[in-house]
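>>> Sequence below, structure please.
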Amino acid sequence: MARPKEFDQQNVLNKAMLTFWQQGYEGTSVRTLLERMGIHRGSLYDTFGDKHSLFQASLEHYDRTVIAHNFAPLESPNASREALVNFFISVVDWSLQDGDRKGCLLVNTVAELSAQDAEIAQQIAGYFQTIEQRFERVLWRSRQKGELTHPGDLRLLAQYLVMNLQGLRITAKVQPNPHTLQQLADVTLSTLFNRSNH
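Sure, this is the predicted structure:
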């Protein structure tokens, strides 16, 4: 009979996620993970599998917690232009409050692993597709309300927002200047909306 787990699985997974987020996949050893998670090697392998599987679980946890929380305002059935403006203001705020400049775990992972790990690349692509769909729904509502002035295809415009979101997060890691980041966010939105609307 299997022994019951003597730890909170979500709690230790959160610790693993934070460790990967701070140190990257290659920069994180199994020993460090065990120390940070506070579990034994056997428990890690029994519960999560190997380091790669744990990393995949950590990415999923990041999507369910950090990403879901950050994008919650855009999930409102009434979210449109104002919600997008507030969202990008929040992006600047998160970036500036990120004292150790962790950035975005998804963006970091693309830079570190996507070229040599097709499985991880596919997983990350799925998360970005979901983000794109969130943006597309908000843009659709904005167009219905007459707020969206750009005539372009909504999916393409949503991809444009994803690209600029990624760029903001990267820029904040190397140049965490509030004025610069806010200007970049403003330019991103002014491309889609009349300046008088935001």
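
>>> from here on, contacts and neighbour counts on C-alpha atoms
Will do.

>>> Heading C-terminal from the helix or strand harbouring Thr19, find the next helix or strand.
Using DSSP states H and E, Thr19 sits within helix 9-23. For helix 9-23, the succeeding helix or strand toward the C-terminus, using DSSP H and E, is helix 30-37.

>>> Mind giving me the packing neighbours of that following helix?
helix 9-23 (3 or more CA pairs under 8 Å, 6 or more residues apart in numbering; DSSP states H and E).

>>> by contact count, what packs against the lengthiest helix in the chain?
In the chain, ranked by residue count with DSSP state H as the criterion, the top helix is helix 118-144. Contacting helix 118-144 under the criterion 3+ CA pairs under 8 Å, 6+ apart are the following elements: helix 81-97, helix 105-113, helix 154-174.

>>> I'd like the structure of this one too, to check against the first:
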Amino acid sequence: MARSKEFEENDVLEKAMMLFWEQGFEKTSMNDLVEHMGIHRRSLYDTFTDKRTLFLKAMERFEDRIGGRWAARAKQAETADQALRSIFRFVIDGDEDAPPGCMLVNSAVELAVRDADVDAKTAQAFAKSEDLLAEIVAWGQQSGEFTERYEAKELAEYLHNALAGLRVMARTSAAKEKLERIAEMSMRILTP
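Alright, predicted model coming up:
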């Protein structure tokens, strides 16, 4: 008789995502995952196949989580300026009860050069982020908040690069005030 799962897949995937986010792929062992997820090794293999497949699923979960939060912040804002500042604030402050920085940025730095699937997932996630930023910039250009000297897509690429840098710096001992100055300087390029 087949045994039923004794865990909720989304719950253990969330735990794996947090561990990979904190430690990265290579530093996280199967023993770490089994212990942190609170499931048996066999259950991990039966459900997720292997560590790499679990990692890729954790990346997808992270992208859904963060992409959704960026989009929600943009929708709640009354102006394009507020929308962008809210995203910068989220990147600087981080997510409550979560590791600092960004799992996607960390994964790109750690693995993208030698893992085509990780590279594709990070490239896709970064493109979605740039698309959202381009929408916000275009909104700001139409409302007169932002410069029209550059195309919205070009400005979005620049802003995404600044946000990626902030996500890296958020994992270091850099002072929050420094991150805030970088965010403010990044916003100045948008001044009409």
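
>>> buried sites along the helix holding Thr19 of structure 1?
The neighbour-count check on helix 9-23 of structure 1 (16 or more other CA atoms under 10 Å) flags Val12, Leu13, Asn14, Lys15, Ala16, Met17, Leu18, Thr19, Phe20, Trp21, Gln22 as buried.

>>> now swap in stretch 44-60 of structure 2 and tell me
Leu44, Phe48, Lys51, Leu54, Phe55, Leu56, Lys57, Ala58, Met59, Glu60.

>>> which one of those is nearest Asn106 of structure 2?
Met59 (10.5 Å; CA to CA).

>>> quick one on the thing from earlier: just want the angle from the longest helix of structure 1 to helix 154-174.
With axes from the mean of the first three to the mean of the last three CA atoms, to 10 degrees applied, the angle from helix 118-144 of structure 1 to helix 154-174 works out at 120 degrees.

>>> from the chain's centre, how far out does helix 118-144 of structure 1 sit?
Distance, stretch centre to chain centre, for helix 118-144 of structure 1: 11 Å (CA atoms, centre = their mean, to the nearest Å).

>>> hmm, back to that, dump the helices and strands packed on helix 118-144 of structure 1 to TSV, plus mean neighbour count and distance to Arg137 of structure 1.
What follows is these, written out as TSV (neighbours: other CA atoms under 10 Å; distance: least, CA to CA, whole Å):
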stretch	mean neighbour count	distance to Arg137 of structure 1
helix 81-97	18	11
helix 105-113	17	22
helix 154-174	18	9
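
>>> Let me have the ones you listed in CSV, adding distance to Gly146 of structure 1 as columns.
Listed next are those as CSV, based on distance: least, CA to CA, whole Å:
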stretch, distance to Gly146 of structure 1
helix 81-97, 10
helix 105-113, 33
helix 154-174, 14
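
>>> Which of those helices sits closest to Arg134 of structure 1?
Closest among those, using CA to CA: helix 154-174, at 8.2 Å.

>>> so who does Met187 of structure 2 touch?
Met187 of structure 2 sits next to Arg85 when contact means CA atoms under 8 Å, 6 or more residues apart in numbering.

>>> what about whichever residue in structure 1 pairs up with it, which helix or strand?
Matched by TM-score structural alignment, Met187 of structure 2 corresponds to Leu189 in structure 1. Assigned by DSSP H and E, Leu189 of structure 1 falls within helix 178-190.

>>> Check the gap between the most centrally placed residue in structure 2 and Ala80 of structure 2 for me.
For structure 2, Cys102 is the residue whose C-alpha lies nearest the centre (CA atoms, centre = their mean; 4.6 Å). Cys102 of structure 2 is 23 Å from Ala80 of structure 2, where distance means CA to CA, to the nearest Å.

>>> Also Leu166 of structure 2?
Leu166 of structure 2 sits 20 Å away from Ala80 of structure 2, going by CA to CA.

>>> go on, Leu190 of structure 2?
Distance from Leu190 of structure 2 to Ala80 of structure 2, by CA to CA: 11 Å.

>>> what residues are shared contacts of those two?
What both Leu190 of structure 2 and Ala80 touch, as defined by CA under 8 Å, 6+ apart, is the set Glu145.

>>> Neighbour count: the two, which is higher?
Ala80 (24 against 20; other CA atoms under 10 Å).

>>> after superposition, how close is the longest helix of structure 1 to structure 2?
Taking mean CA distance after the TM-score superposition for structure 1, the mean distance separating helix 118-144 of structure 1 from the aligned residues in structure 2 is 0.7 Å.

>>> So for that helix, what gets flagged as buried?
120-121, 124, 127-128, 131-143.

>>> same check, this time on stretch 20-39 of structure 1
Phe20, Trp21, Gln22, Gly24, Tyr25, Thr28, Leu33, Leu34, Met37.

>>> Name the surrounding residues that touch it.
7, 12-13, 15-16, 19, 40-41, 44, 51, 55, 58, 102, 104-105, 108-109, 112.
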